[in-house]
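Chemist: coords please:
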Amino acid sequence: MATTPHRRTTNTAHAARAARAKVTEALAARDALAAALSRAGIQLPAMDVRTPWPEERADEARYALVHLGVCSAPVAHALATVIAKGAAG
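Modeler: Purely as a prediction, here's the structure:
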């Protein structure tokens, strides 16, 4: 069965909405994690949202990742301590 131009446009629009929703979800997750870490006195130096393929625009993303960046050993220890307390508690 051939795809009609209308169906192609509808599918493309649906895919773009789905991709934007994935990026929006990842941004919300990043913000929630940053806020929780801040309340625990921890700040990671770089947190952002990325799509796994650099050539993709946000409205074409197959999925989005919360990138936590790199942190110093003391920050990693503080993060481990907070997680361990939460897991025990």
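
Chemist: Could you use CA atoms for every contact and neighbour count after this?
Modeler: Noted.

Chemist: Strands of the chain, residue ranges please.
Modeler: 48-50, 65-67 (DSSP state E).

Chemist: So what's the gap between the last one and the chain middle?
Modeler: When distances are taken as Cα atoms, centre = their mean, to the nearest Å, strand 65-67 is centred 4 Å away from the chain's centroid.

Chemist: let's see this one next to it:
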Amino acid sequence: MEATEQRRKVAADRVRTAEDAVVRLKEGLAGLGVTLPSLRVDPVSCAGNEPTPLVDLGRCNIDTALRLCEVLAERESGRGESGRGEPS
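Modeler: Have a look, this model is predicted:
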């Protein structure tokens, strides 16, 4: 595989990884009753020959921000369903 092809493959893998992260975040947050409506892969960070994709968490309304704070506080205090990533 020539160097250019290899770089393209690596770049495509990075973008796919970022897209997968967005899907996982959306699903995980939805399971906690939180929706970040602008959650996405930042398209500008994917431009160019060697993209460095960023996940844009976006903006949300106050109710969503407060719900996210509530979920984080529950997890921190151990009241969450599964604690710190451990199975329930």
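
Chemist: Got a TM-score for the pair?
Modeler: Remark: TM-score between the superposed chains equals 0.75 [TM-score structural alignment, normalised by the length of structure 2]; 78 aligned residues with a Cα RMSD of 2.0 Å.

Chemist: okay, the strands of structure 1 in TSV with distance to Asn11 of structure 1 and mean neighbour count next?
Modeler: TSV is the format used below for those (distance: least, Cα to Cα, whole Å; neighbours: other Cα atoms under 10 Å):
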stretch	distance to Asn11 of structure 1	mean neighbour count
strand 48-50	23	17
strand 65-67	24	17
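
Chemist: Adding distance to Glu25 of structure 1, write these out as JSON lines.
Modeler: Output for those, formatted as JSON lines (distance: least, Cα to Cα, whole Å):
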{"stretch": "strand 48-50", "distance to Glu25 of structure 1": "10"}
{"stretch": "strand 65-67", "distance to Glu25 of structure 1": "10"}
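
Chemist: Check the spacing between Arg13 of structure 1 and His6 of structure 1 real quick.
Modeler: In this structure residue 13 of structure 1 is Ala, not Arg. Going from Ala13 of structure 1 to His6 of structure 1 by Cα to Cα, to the nearest Å gives 10 Å.

Chemist: More neighbours: which of these two?
Modeler: Taking other Cα atoms under 10 Å, Ala13 of structure 1 and His6 do not tie; Ala13 has more neighbours (14 against 9).

Chemist: Can you find the partner of Ala30 of structure 2 in structure 1?
Modeler: Under the alignment (TM-score structural alignment), Ala30 of structure 2 pairs with Ser38 of structure 1.
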